[in-house]
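Participant: Give me the fold of what follows.
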Amino acid sequence: MIRIAVANQKGGVGKTTTAINLATALAATGWKVLLIDLDPQGNASTGLGVHQSERARSSYELLTGDCTLDEAVIATKVPRLDLIAATVDLSGAEIELVEYEERTHRLDKALNGASERWDICLIDCPPSLGLLTINAMVGARSLLVPLQCEFFALEGLSQLLNTVERIRARFNPELSILGVALTMYDRRNNLTEQVAEDVRACLGNVVFDTVIPRNVRLSEAPSYGVPALIYDIRCAGSEAYMGLARELIGRLPLKAKAVAA
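Facilitator: The predicted model follows:
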């Protein structure tokens, strides 16, 4: 199973929107997808229409070892897309996990014991570089970074990249950066164009060609409990995420793509 963490310690960059719609786009192409909501806010779970009453077992119980991955899985409204939901209990996990043995490898162990039901797993991380995000990076094999097209876009990115290097050196030598996705792109704004140029000049081919535009439909969809690709498949945001999914698949190693085929 291919494992990708969707992470950025900066909030409001479209991370959860990217995780939800990218997972839906991959499912639409025929892939069997698992989305793990590792953010205590649980926005990915809400955005997929999974209510609090349906979250009897969540990513919190998965990390603490109170349930297996298969026991925590919830089928969503999207064909071929399953979810491990998040609850507010995760907010205390950062402290609780300190007492656990191999606290940085809790998610990795859970994923290693998973069945072969899924081709790919996306992990929606909280907006921080705490223990939950570290668990995601240790459990993942690749990292996708949503980056908002604003003046402070690159601020903090170096910290994230340094964290990736430390994780690679100490815990997970397989971790690599799959790509950086520019989000909230507004062609009418000259600053947006300048920021995009600066990011590409700094990071080069790491940045995906596909950009995610500012789009009202992307903002509206979560309130209806469905991804934008279901809410309005013809909107600019949905088309962009379909393009990003195709580009992401093209970047996966041939071996990984063969496993998922």
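Participant: When you work out contacts or count neighbours from here on, use the C-alpha atoms and nothing else.
Facilitator: Noted.
Participant: buried set for stretch 170-178?
Facilitator: 171-172, 175-176, 178 (16 or more other C-alpha atoms under 10 Å).
Participant: Please apply the same query to stretch 190-205.
Facilitator: Within stretch 190-205, the residues that qualify as buried are 192, 195-196, 199-200, counting by 16+ other C-alpha under 10 Å.
Participant: Point out the ones among the residues you listed that are inside helices.
Facilitator: Counted as lying in helices by DSSP state H, out of those, are 192, 195-196, 199-200.
Participant: Any chance of CSV for those, columns distance to residue 73?
Facilitator: CSV is the format used below for these (distance: C-alpha to C-alpha, whole Å):
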residue, distance to residue 73
192, 39
195, 39
196, 37
199, 37
200, 38
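Participant: Going by distance to residue 105, which of the residues you listed wins?
Facilitator: residue 199 (32.0 Å; C-alpha to C-alpha).
Participant: Skip the chain neighbours and tell me the closest residue to the closest one.
Facilitator: The spatial neighbour of residue 199 that comes closest, neighbours along the chain excluded (C-alpha to C-alpha, 6 or more residues apart in numbering), is residue 154 at 7.2 Å.
Participant: Next, the second sequence, to be compared with the first:
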Amino acid sequence: MAKILTITNQKGGVGKTTTCVNLAASLAATKKRVLLVDLDPQGNASMGSGVDKHTLENTVYEVLTDKVKIHEAILKDTPAGYDIIGSNGDLTAAEVELLQIPRREFRLKMALMEVDDEYDYVLIDNPPSLNLLTVNALASSAGVIIPMQCEYYALEGISALIGTIEKINKRLNPNLKIEGILRTMFDPRMSLTKDVSTHLVEYFGDKVYRTVIPRNVRLAEAPSHGLPALLYDKNSRGAVAYLALAGELIRRTKLEEKETSQEA
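Facilitator: The predicted structure is shown next:
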């Protein structure tokens, strides 16, 4: 059974897509079967995975609106090393069309059920807003990874996101939880960074990943080459950090599975 994780933050520019692409590549490098779902009409996760969004025949838009089955939209053997369902500007039309479809909040969930046994992890990249696409992602997922910068306004934004997650949990997906808080663009030389980081750990405890993602030029350069940082420069600080995050995620998953089996 795949572990489905939404990577989201209603605040833009926090490293959401960077995290989705690089975590997918790092998990794939550990021999995990990974599917990345690009649910952002900008298609940045697709382009950053070496997929030309302009030439896609079938995208997540066609899947959500029942124009094709999910297997027809999955791109295998991508340069990034994991499978992907791509996205482009066509997805902007999906929200309007979804309004006319029954159980519109569960379109992605129903599609992913068809490939549940084919992957270890499904990572969903989202637009930086709360809309019907994001609701579909949250309704499909077991957990939410929240990338955030350690700055004042980020603290305000995360409280709004937590409120959204709680509402989805009560109304659409009782299994949804916060998987982890990821500190991105981390600069330990800044006192504000350290202060906000301390507050996060005090409030969220072990929900905060021990791994931090540093500010790193290679992470910023890699998307323009259509590659995750691990394939662009595997020795870069950014690539090493995302490998560490993948290891931390895998260890958490194994611990959860062990606890679940003991309860059963």
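Participant: And stretch 152-167 of the first structure, how far out from the chain middle?
Facilitator: 16 Å (C-alpha atoms, centre = their mean, to the nearest Å).
Participant: before we move on, what about stretch 142-162 of the second structure?
Facilitator: 14 Å.
Participant: now stretch 85-102 of the second structure
Facilitator: Stretch 85-102 of the second structure sits 19 Å away from the centroid of its parent chain (C-alpha atoms, centre = their mean).
Participant: State the span of the first structure onto which stretch 237-252 of the second structure is aligned.
Facilitator: Mapped onto the first structure using TM-score structural alignment, stretch 237-252 of the second structure covers residues 236-251.
Participant: outside of that stretch, which residues touch it?
Facilitator: Here stretch 236-251 of the first structure makes contact (C-alpha atoms under 8 Å, 6 or more residues apart in numbering) with 18, 21-22, 25-26, 178, 208-215, 217-218, 228-229, 232-233, 257.
Participant: Counting only strands, which of these make the cut?
Facilitator: Among the contacts of stretch 236-251 of the first structure, DSSP state E puts 178, 208-213 in strands.
Participant: Would you mind checking those residues for buried ones?
Facilitator: 178, 208, 210-213.
Participant: from the residues you listed, which two are the most distant?
Facilitator: For those, the farthest-apart pair by C-alpha to C-alpha is 178 and 213; their separation is 20.3 Å.
Participant: sorry, back to before: how about a markdown table for the buried ones among the ones in strands among the contacts of stretch 236-251 of the first structure, with distance to residue 145 of the first structure added?
Facilitator: As requested, those are arranged in a markdown table below (distance: C-alpha to C-alpha, whole Å):
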| residue | distance to residue 145 of the first structure |
| --- | --- |
| 178 | 8 |
| 208 | 10 |
| 210 | 13 |
| 211 | 12 |
| 212 | 13 |
| 213 | 16 |
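Participant: quick one: which of these is nearest to residue 59 of the first structure?
Facilitator: residue 178 (23.9 Å).
Participant: Report the separation between the equivalent of residue 228 of the second structure over in the first structure and residue 25 of the first structure.
Facilitator: Under the alignment (TM-score structural alignment), residue 228 of the second structure pairs with residue 227 in the first structure. Taking C-alpha to C-alpha, to the nearest Å as the measure, residue 227 of the first structure falls 9 Å from residue 25 of the first structure.
Participant: Pick out whichever of the two has more residues nearby.
Facilitator: residue 227 (32 against 28; other C-alpha atoms under 10 Å).
Participant: quick one: secondary structure of residue 174 of the first structure?
Facilitator: With DSSP: H, G, I helix; E, B strand; the rest coil as the basis, residue 174 of the first structure sits in coil.
Participant: For it, give its distance to residue 57 of the first structure.
Facilitator: Residue 174 of the first structure is 29 Å from residue 57 of the first structure, where distance means C-alpha to C-alpha.
Participant: Residue 138 of the first structure now?
Facilitator: Counting by C-alpha to C-alpha, the gap from residue 138 of the first structure to residue 57 of the first structure is 22 Å.
Participant: The two: who's more crowded?
Facilitator: Set residue 138 of the first structure next to residue 57 and count neighbours by other C-alpha under 10 Å: residue 138 wins out with 26 against 20.
Participant: Cool, thanks, signing off.
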